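# Sequence and computational prediction follow.
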Amino acid sequence: MAGNDDTPQERRRMVRPPSGGTAAGRGMGGKIKTADTKSMSSQQWIKRQLSDPWSERARAEGWRSRAAFKLMEIDDRLNLIRPGSRVIDLGAAPGGWVQVALQRGAKAVVGVDLLMIEDIPGAQLIQADFTHPGVDRQLIEALGGAPDLVLSDMAHNTVGHRQTDHLKIIALIEIAADFAIRTLKPGGAFVTKNFQGGDAGGVLARLRAEFDDVRPIKPKASRKDSSEVYLVARGRRG
């Protein structure tokens, strides 16, 4: 892809599964009960989750994660999820975005993640490494046709080395963008996680060449101290 001489296969080798856990591990279930056995950083994360108003609201309203509110805000602003649409969610665990897509009228939703996702009525959920050959075709077959919307909230395990972590972030964005460009219906849309300050120039250039409108959005549900931002591309050119 633009801005990187590595082949897609070489970039995909940079993506590794989490070291352990399940979809519930991104929520609160098991972590609260075993907080005293966790590291200090893990305990601080748990306390932050418990005191976070968006997480509290997600639990109260039955959303799988606080990330549901991020997608809802993006959709409220740009009307991406339309009744009868087909949606693919990359990095779907624990399922908050899948829930939102279904609640807002999508007729077919397929989610994929390295972690197991508990069943969500109305959606097909696949436990697999999206970067492995053949998984992209599996998603399209499960969806029953080309998607109207591709979502990617994929993340990776950081190693603490800034340059390495940055390369892994960009690799995931590039792989998701490539999939969206190859599979979306004309007029379709793509949403992917990015981080402010990250060099995603090559991806941005390609998205701007393939979509009518590309813009960054930082939802209110993103933590204020986080550099997280979402790239939204609309109007896939035919």
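Received, thanks. Numbering: from 1, shown residues only.
# Going by C-alpha atoms from here, please, whenever you check contacts or count neighbours.
Noted.
# hmm, who's touching the longest strand along the chain?
Ranked by residue count and defined by DSSP state E, the top strand of the chain is strand 228-236. Applying CA atoms under 8 Å, 6 or more residues apart in numbering, the contact partners of strand 228-236 are 181, 184-196, 207-208, 210-219, 222.
# from the chain's centre, how far out does that strand sit?
12 Å (CA atoms, centre = their mean, to the nearest Å).
# Spell out which residues sit in contact with the residue sitting nearest the centre point of the chain, please.
For the chain, Asp153 is the residue whose C-alpha lies nearest the centre (CA atoms, centre = their mean; 1.3 Å). Asp153 makes contacts with 89-92, 192-193, as judged by CA under 8 Å, 6+ apart.
# how about 10 Å then?
67, 71, 89-93, 97, 172-173, 176, 191-194, 230 (CA atoms under 10 Å, 6 or more residues apart in numbering).
# The contacts of strand 228-236, buried ones only, as a PyMOL selection?
The buried residues among these can be selected in PyMOL (16 or more other CA atoms under 10 Å) with this line:
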select buried, resi 181+184+185+186+188+189+190+191+192+193+194+195+207+210+211+214+217+218+219+222
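# Strands of this structure, start to end?
86-90, 108-113, 123-127, 149-152, 189-195, 211-217, 228-236.
# For those strands, please prepare JSON lines with the additional fields distance to Thr164.
Conversion of the strands of the chain to JSON lines gives the following (distance: least, CA to CA, whole Å):
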{"stretch": "strand 86-90", "distance to Thr164": "22"}
{"stretch": "strand 108-113", "distance to Thr164": "22"}
{"stretch": "strand 123-127", "distance to Thr164": "26"}
{"stretch": "strand 149-152", "distance to Thr164": "20"}
{"stretch": "strand 189-195", "distance to Thr164": "14"}
{"stretch": "strand 211-217", "distance to Thr164": "23"}
{"stretch": "strand 228-236", "distance to Thr164": "18"}
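# Second structure follows, compare the two:
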Amino acid sequence: MSGSKRGSGDRGLHVRVKTAAKRKESSTRWLERQLNDPYVRRAKMEGYRSRAAYKLIEIDDKHRLLKPGQRVVDLGAAPGGWCQVAVERVGSTPENPLVVGIDYLDMDHIPGVVFLRKDFLDDDAPAALMAALGGHRPDVVLSDMAAPTTGHRQTDHLRTTHLFEVAILFARENLAPGGSFLAKVFRGGTENALLADLKRDFETVVHVKPPASRKESPELYVVAKGFRGQGRDRDSDVEA
């Protein structure tokens, strides 16, 4: 993927899609939005598997989460856009894979990535991820997981919040000291107690909405840096 022509070739042309007899109006709107999305066009030109790659690029350009030689776990990895970015930035290779992704959906192979086709909510998923890392603790845990939408806002909110919580639990139990955590949430999805817990575990915790995240989307990302490590007496910290 060459960086010399990024952003070129987009002349702002707008494509309109007619609603076919067998296609719902909502599907037509989605297709039109995809065809006219500059990030979708840019991803195709630059070889990224999804427009979501630019969310990680924009966040990492600002917050510097991914560094050469680091080990990375990508939760909800398919179709692989975040894995592609992680491979580039940490220098993962087939001979020395530093990136492990997991998803219940299949994902085409990416050189430098160990992929587990498995539901992260399975009880044995954390152990499988750590085994894929050769027993080494990850330096960065990424999660772009979101539950399939039902159309019921409260239900969708609760399901995605649950995925955020289990991602936090994995990070808390497995991250290397000083490590970073990046995960998707929906607005209102990080309640006060959850944020207080994160701030107790990490030196800095911030919400971000990268430019690649659609304005109408309720998604935000939580960036937590400087993991304080396992084995602390969390209760005594609070009392102190």
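Noted; the coordinates are in hand. What you see is a predicted model; the values in this text were computed from it and never measured.
# Trace the residue nearest to the centre of the first structure over to the second structure, please.
Mapped onto the second structure by TM-score structural alignment, Asp153 of the first structure lines up with Asp144.
# Who are the contact partners of the counterpart of His63 of the second structure in the first structure?
By TM-score structural alignment, His63 of the second structure lines up with Leu78 in the first structure. Counting by CA under 10 Å, 6+ apart, Leu78 of the first structure touches 72, 232, 234.
# Kindly provide the distance from the second one to Thr37 of the first structure.
To Thr37 of the first structure, Val232 of the first structure is 40 Å away according to CA to CA, to the nearest Å.
# Looking at the two, which is more packed in?
Shown here are Val232 of the first structure and Thr37; by other CA atoms under 10 Å, Val232 has more neighbours (21 against 10).
# If we ignore the residues flanking it in sequence, what's nearest that one?
Val191 (4.6 Å; CA to CA, 6 or more residues apart in numbering).
# residue in the second structure matching that neighbour?
Per TM-score structural alignment, Val191 of the first structure is aligned with Leu182.
# Contact partners for that match?
56, 59-60, 65, 74, 140-144, 164, 167-168, 171, 205-207, 221-225.
# which among these end up buried?
Among the contacts of Leu182 of the second structure, those buried by neighbour count (16+ other CA under 10 Å) are 56, 59-60, 65, 74, 140-144, 164, 167-168, 171, 205, 207, 221-225.
# In contact with the closest residue to Gly105 of the first structure other than its chain neighbours, which residues?
Ranked by CA to CA, 6+ apart and with sequence neighbours excluded, the top spatial neighbour of Gly105 of the first structure is Pro83, at 4.3 Å. Listed by CA under 10 Å, 6+ apart, the contact partners of Pro83 of the first structure are 101-107.
# mind running it again at 7 Å?
Contacts for Pro83 of the first structure (CA atoms under 7 Å, 6 or more residues apart in numbering) come out as 104-106.
# Ok, Ser227 of the first structure next?
Applying CA under 7 Å, 6+ apart, the residues near Ser227 of the first structure are 195-196.
# Name the residue most distant from the centre of the first structure?
The first structure, farthest from centre, CA atoms, centre = their mean: Asp36 at 30.1 Å.
# For that one, which non-adjacent residue is spatially closest?
Per CA to CA, 6+ apart, closest to Asp36 of the first structure is Gln43, 7.6 Å.
# Check the gap between the counterpart of the one you found in the second structure and Ala86 of the second structure for me.
By TM-score structural alignment, Gln43 of the first structure lines up with Thr28 in the second structure. Using CA to CA, we find Thr28 of the second structure at a distance of 33 Å from Ala86 of the second structure.
# more crowded one of those two?
Ala86 (32 against 16).
# Trace the more buried one over to the first structure, please.
Per TM-score structural alignment, Ala86 of the second structure is aligned with Ala101.
# so its match touches Leu80, yeah?
No - taking CA atoms under 7 Å as the definition, Ala101 of the first structure is not a contact partner of Leu80, at 9.5 Å.
# dump the residue contacts of Asp74 of the second structure.
Neighbour list for Asp74 of the second structure: 83, 100-102, 141-143 [criterion: CA under 7 Å, 6+ apart].
# can you check Ile57 of the second structure too?
Applying CA under 7 Å, 6+ apart, the residues near Ile57 of the second structure are Val85.
# how about a cut-off of 10 Å?
Ile57 of the second structure touches 63-64, 66, 82, 85-86, 89, 210, 212, counting by CA under 10 Å, 6+ apart.
# just Leu105 of the second structure next, same as before
By CA under 10 Å, 6+ apart, the residues touching Leu105 of the second structure are 76-79, 116-119.
# could you list every residue that touches Ala68 of the first structure?
54-55, 58, 95-101, 221.
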